[in-house]
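Chemist: Let's see this in three dimensions:
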Amino acid sequence: MVLDADIKSQLKQYLQLLENDIVLKVSISSDDTSKDMLALVDELASMSTKISVEHTQLPKTPSFSVNSVGEDTGITFAGVPLGHEFTSLVLALLQVSGRPPKLDQKLIDQIKHISGEYHFETYVSLSCNNCPDVVQALNMMSVLNPNITHTMIDGAAFKEEVESKNIMAVPAVYLNGEFFNGGRITLEELLEKMGHGVDASELSEKEPFDVLVIGGGPAGASAAIYAARKGIRTGIVAERFGGQVLDTMSIENFISVKRTEGPKLVANLEAHVKDYDIDVMSSQRAKRIEKKDLFELELENGAILESKSIIISTGARWRNIGVPGEQEFKNNGVAYCPHCDGPLFEGKDVAVIGGGNSGIEAAIDLAGIVKHVTVLEFAPELKADEVLQERLYSLPNVTVLKNVQTQEITGTDSVNGITYMERDTEEVKHIELQGVFVQIGLVPNTEWLEGTIERNRIGEIIVDKQGSTNVPGLFAAGDCTDSAYNQIIISMGSGATAALGAFDYLIRH
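Modeler: I've put the predicted structure just below:
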């Protein structure tokens, strides 16, 4: 039995929603993954009379495809889709059976009208919390358009393939055999990258907003909801809804919720936003703001949006260490998400740069997967909470180097080591390893605002207690501001503050 009792109980409820018969076509051999896969599909078939199993030969073994009766839908799972990918399997079963995906009709029409052949493959790790969004988006596209196929590939089940393609970060998407995208990508971004995104002229034709929010993280979502509740015309422009929270595995300090995960919280945020009359424009990147009679926001695609007020909540991103080799080996040994990419370094030696909470949490997580972890901290002492340090020092396969400065990440096609200097003696040393995880904090996404509003020396937008910037009508909230602390709950509060401040501004003007 592959599924435990609790999962089977939940699954039975979902399988009752199947609308038409489906066929699971299985291609297996004698390996352990094949045995687990066969056990899984047999269990699924035993739980619903609408599911049948056929044995066949697919391009990859072990794998199985999910099909309508008499029709191949193009959805294949190469590997056993458990862990974070179990939801991808459940959704594929429902959607192939005829249950419509939860998408705006405009997106559905965009996908249905795509012509040409698109054969996608996505390499994942089952512990990756970024991967399911990509897998589910491509699966939905396969269901809606017969010209599109998608295969999810578990890197652990196809190690030789992963190594031959030098894949060191997931999700890694290939299109028609060529590398297409690395990292999280939304359905809207996929369409944009395929040349089927929203036309800039369509965006420019929108009526002016009362409040236009730039950014879709906790601050942006909160701001938009608070603005919409005032009954005023509200829009959100977001490069990706959820922001940094999407890359957060465990959240245990969101008051009233004992524990949740970033993607789950983001899904709840997005659902809450959609409860209101908010115009959400995803996969759009802001380029410039200019104040005329109204504020004009120019997007990277050339579209111009107008609004009476604007709330900037563009958040922050991982800070780069800024040494030779970092950019050259990004996704080829240099990584920023231990939850996503950690399993790809199983049995290898890695380094974690950064001794704060995020760095030490990363080192602890990685120690359970990799052969050895070396932590490099610039300061004389670690900055992480004491409880995390105690846990770290209890691990047998972790070395902590304090008061050291990283100088170079070395390698040829991928990372093969790291060079650092001991700050007290200035002695330079080198460690051979295969991966480097950079965990040295965040940098605000505000470079595009140069010369527009007042920022501090590290680029954070300076705001007052109403969330107002030095430009009347222009507000800011969340991690892109000079807030004393970067926390989800604080960002949500600042988003609400900025929305209320914007509403007061509109009343007075």
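Chemist: CA atoms for contacts and neighbours, from now on please.
Modeler: Fine.
Chemist: what packs against the helix or strand harbouring Ile310?
Modeler: Element membership for Ile310, per DSSP states H and E: strand 304-312. If contacts are counted by 3 or more CA pairs under 8 Å, 6 or more residues apart in numbering; DSSP states H and E, strand 304-312 sits against helix 200-204, strand 209-214, helix 218-228, strand 295-299, strand 474-476, helix 488-508.
Chemist: could you say what helices and strands the fifth one packs with?
Modeler: If contacts are counted by 3+ CA pairs under 8 Å, 6+ apart, strand 474-476 sits against strand 304-312, helix 488-508.
Chemist: which element follows the first one toward the C-terminus?
Modeler: Going back to what we said before, that points to strand 304-312. Next helix or strand after strand 304-312 toward the C-terminus (DSSP H and E): strand 316-318.
Chemist: Nearest approach to Lys165 belongs to which of the helices and strands packed on strand 304-312?
Modeler: Evaluated with CA to CA, the helices and strands packed on strand 304-312 place strand 295-299 nearest to Lys165, the distance being 35.1 Å.
Chemist: helices or strands next to that closest one in the packing?
Modeler: By 3+ CA pairs under 8 Å, 6+ apart, strand 295-299 packs against strand 286-291, strand 304-312.
Chemist: roughly how far apart are Ile312 and Gly333?
Modeler: According to CA to CA, to the nearest Å, Ile312 and Gly333 sit 34 Å apart.
Chemist: okay, those two: which has more neighbours?
Modeler: Gly333 (31 against 28; other CA atoms under 10 Å).
Chemist: Relative to Lys348, how far out is that one?
Modeler: Gly333 is 11 Å from Lys348, by CA to CA.
Chemist: Equivalent analysis for Glu117, please.
Modeler: Distance from Glu117 to Lys348, by CA to CA: 38 Å.
Chemist: With neighbour numbers in mind, choose between those two.
Modeler: Neighbour totals were compared for Glu117 and Lys348, and Lys348 leads with 15 against 12 (other CA under 10 Å).
Chemist: dump the residue contacts of that one.
Modeler: Contacts for Lys348 were tallied using CA atoms under 8 Å, 6 or more residues apart in numbering; they are Val370, Lys371, His372, Leu433, Gln434, Gly435.
Chemist: Please generate a structure for the following sequence too, so the two can be compared:
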Amino acid sequence: MLDANLKGQLKAYLANIRQPIELVASLDDAPKSHELARLLEDIAALAPEMISVLREGDKRSPSFMIRRVGTDIGVRFAGIPMGHEFTSLVLALLQVGGHPSKAAQDLIEQVKGLDGDFHFETYFSLSCQNCPDVVQALNLMSVLNPRVSHVAIDGGLFPDEVAERKVMAVPTIFLNGEPFGQGRMELEQIVAKLDSGAVTRAAEKIATKEPFEVLIVGGGPAGAAAAIYTARKGIRTGVAAERFGGQVLDTMGIENFISVSHTEGPKLAAQLESHVRDYEVDIMNLQRADTLIPAAREGGLHEVVLENGASLKAKTVILSTGARWRQMGVPGEDQYRNKGVAYCPHCDGPLFKGKRVAVIGGGNSGVEAAIDLAGLVSHVTLIEFDSQMRADAVLQRKLYSLPNVTVLLSALTTEVHGDGEKVNGLSYRDRTTDETHLVELEGIFVQIGLVPNTEWLKDVIGLSPRGEIEVDQRGHTSIPGIFAAGDCTIVPFKQIVIAMGEGSKAGLSAFDYLIRLTPAQEAEAERESIAA
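Modeler: Next comes the predicted model:
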């Protein structure tokens, strides 16, 4: 199961196990059970003095529990956690084995203090880059709190169960048998949903913060770069982010990040956050901005009101709120989101194995999605609004070579159909004949570009007709002391490396603005800061 190189790396990690653990396997005669048995034996052989393998029945096979010897502390995997979930397996081995987590201590105490019995089940796919965060968070919770348990289930190995529970997107989380959440969730988010007082306490904590010299709204590549550049200048920097890493967290393979031939979104996001934390930057995660109140005078304090009611003040603000997947905006889309309408082919594609699906969009992302899905599903229909696709020629040639792909040009999706529980078709209008057609299918993957996260700035700051923040070559917005960078701005070509450069530029511009304030403006700002 494990090659020599991987065994060497894993053996080094397993040396950190402090308490003996047992791998309790539930196996049958299927090939996947034999595969799992070999994996568990490989792991145990790397640390025989600390790891043993046992057999014990469970309702799901193949599955196994990692259990601390002599206790009920443990986590269960139903399936074989390789691919993106191999890291989840390694962390579970270490944490059940007594190796301490790197999570913030106050968050660890919050998990330990949860009152109630919580049995979680998470459905994942091995190709899903969003799933490991959920699996790892819930595994850690089950190690820290004896009243929490967790089973991570590979949906591809248990299709009947997936169909019965109507799982059509991953990760999908059930709590005590009832739906709890879908999509990427970090430990803080899960705990906040369980701890009703968490939001109030976070707002109270934020309310006590003194004004920043620069406040960055958004924690993607642009925001992270801006934070590093301002912190290195020695000015007091804060970052308020809905989720640190931004849309990078939803990105699969990254092969155009200069000097790094290949990486993955979650890995890059973790590296960004780690780099920012090397400096004295106040990171406020899970904070969504609601209102921007510009300073009454130049050099005064700007205010950002958060969704939880708290507010932050700063001499300068850098807006780096990024963008999100654009939706079709047709009847049925909202009703069947995560019930057949999906936005991540890498994550959810395996759930549609052998089924008929559509991809909406003929750009690079849409054509790449169609190519990937064609290897899993029975048929792909690609629907493009324009009379020609915009994807790179090499991608188009590959797409047209596939026998189970149909391309529809000059086609406008008009409605998503379903049976009340899941998608069963879509309608589109042929823009050349004005005729409407119905396509029967089980899944729709929307890949039609991005929309900036700037609705909260409407009528406050200068926006383009597309809703992007208007900036000059230095990142200045229409309001003195407020800057912007990244995918939320008019700067063309929405790329990670460009966002980082624009964030760096905005950080330097904010610093330049601060040092050029007149003594009178500085004095006024100081008085406002004291009053705040």
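Chemist: buried ones in the strand holding Ile310 of the first structure?
Modeler: Across strand 304-312 of the first structure, burial judged by 16 or more other CA atoms under 10 Å covers Ile304, Leu305, Glu306, Ser307, Lys308, Ser309, Ile310, Ile311, Ile312.
Chemist: That one vs the second structure, average distance?
Modeler: Strand 304-312 of the first structure, aligned to the second structure and superposed, deviates on average by 1.1 Å (mean CA distance after the TM-score superposition for the first structure).
Chemist: quick one: that strand aligns where in the second structure?
Modeler: Mapping strand 304-312 of the first structure onto the second structure (TM-score structural alignment) gives residues 311-319.
Chemist: Not counting that stretch itself, show me its contacts.
Modeler: Contacts of stretch 311-319 of the second structure (CA under 8 Å, 6+ apart): 206-207, 209-218, 223, 226, 299-306, 481-485, 506-507, 510, 514, 525.
Chemist: now stretch 160-170 of the second structure
Modeler: 123-125, 128, 130-131, 155, 182-183, 338-340, 342, 347-348, 351, 421.
Chemist: Just the buried residues of those residues.
Modeler: Applying 16+ other CA under 10 Å to the contacts of stretch 160-170 of the second structure flags 123-125, 128, 130-131, 155, 182-183, 338-340, 342, 347-348, 351 as buried.
Chemist: Among the residues you listed, name the ones in strands.
Modeler: Mapping these onto strands (DSSP state E) picks out Tyr123, Phe124, Gln182, Ala342.
Chemist: Return the distance of the second one relative to Asp487 of the second structure.
Modeler: Phe124 of the second structure sits 29 Å away from Asp487 of the second structure, taking CA to CA as the criterion.
Chemist: ok, Lys205 of the second structure - how many residues close by?
Modeler: 11.
Chemist: got it, and the one 4 residues further on?
Modeler: Close neighbours of Lys209 of the second structure, defined as other CA under 10 Å, add up to 14.
Chemist: Helix, strand or coil: sort out the counterpart of it in the first structure for me.
Modeler: For Lys209 of the second structure, the aligned position in the first structure is Lys206, judged by TM-score structural alignment. Using DSSP: H, G, I helix; E, B strand; the rest coil, the secondary structure recorded for Lys206 of the first structure is coil.
Chemist: Can you tell me, leaving aside adjacent residues, what's nearest to Lys206 of the first structure?
Modeler: Leu305 (7.1 Å; CA to CA, 6 or more residues apart in numbering).
Chemist: and Arg391 of the first structure, which of the three is it?
Modeler: helix.
Chemist: Quick one: map it onto the second structure.
Modeler: Alignment note (TM-score structural alignment): Arg391 of the first structure maps to Lys398 of the second structure.
Chemist: any idea how far the residue nearest to that match when sequence neighbours are not counted lies from His379 of the second structure?
Modeler: Counting by CA to CA, 6+ apart, Ile371 is the residue found nearest to Lys398 of the second structure once chain neighbours are left out, at 7.5 Å. Ile371 of the second structure is 11 Å from His379 of the second structure, where distance means CA to CA.
Chemist: and what of Glu368 of the second structure?
Modeler: Taken as CA to CA, the span from Glu368 of the second structure to His379 of the second structure is 15 Å.
Chemist: Kindly report the same for Arg527 of the second structure.
Modeler: For Arg527 of the second structure relative to His379 of the second structure (CA to CA), the value is 66 Å.
Chemist: Leu44 is in contact with Val53 of the first structure, correct?
Modeler: No - the pair Val53 of the first structure / Leu44 is not scored as a contact, 9.2 Å apart, by CA atoms under 8 Å.
Chemist: Tell me which of those two has more neighbours.
Modeler: It is Leu44, of Val53 of the first structure and Leu44, that has more neighbours when counted by other CA under 10 Å, with 22 against 18.
Chemist: what about the host helix or strand of the more buried one, how far off from the second structure?
Modeler: Per DSSP H and E: Leu44 of the first structure is located in helix 32-47. Here the mean offset of helix 32-47 of the first structure against the second structure after fitting is 1.7 Å, by mean CA distance after the TM-score superposition for the first structure.
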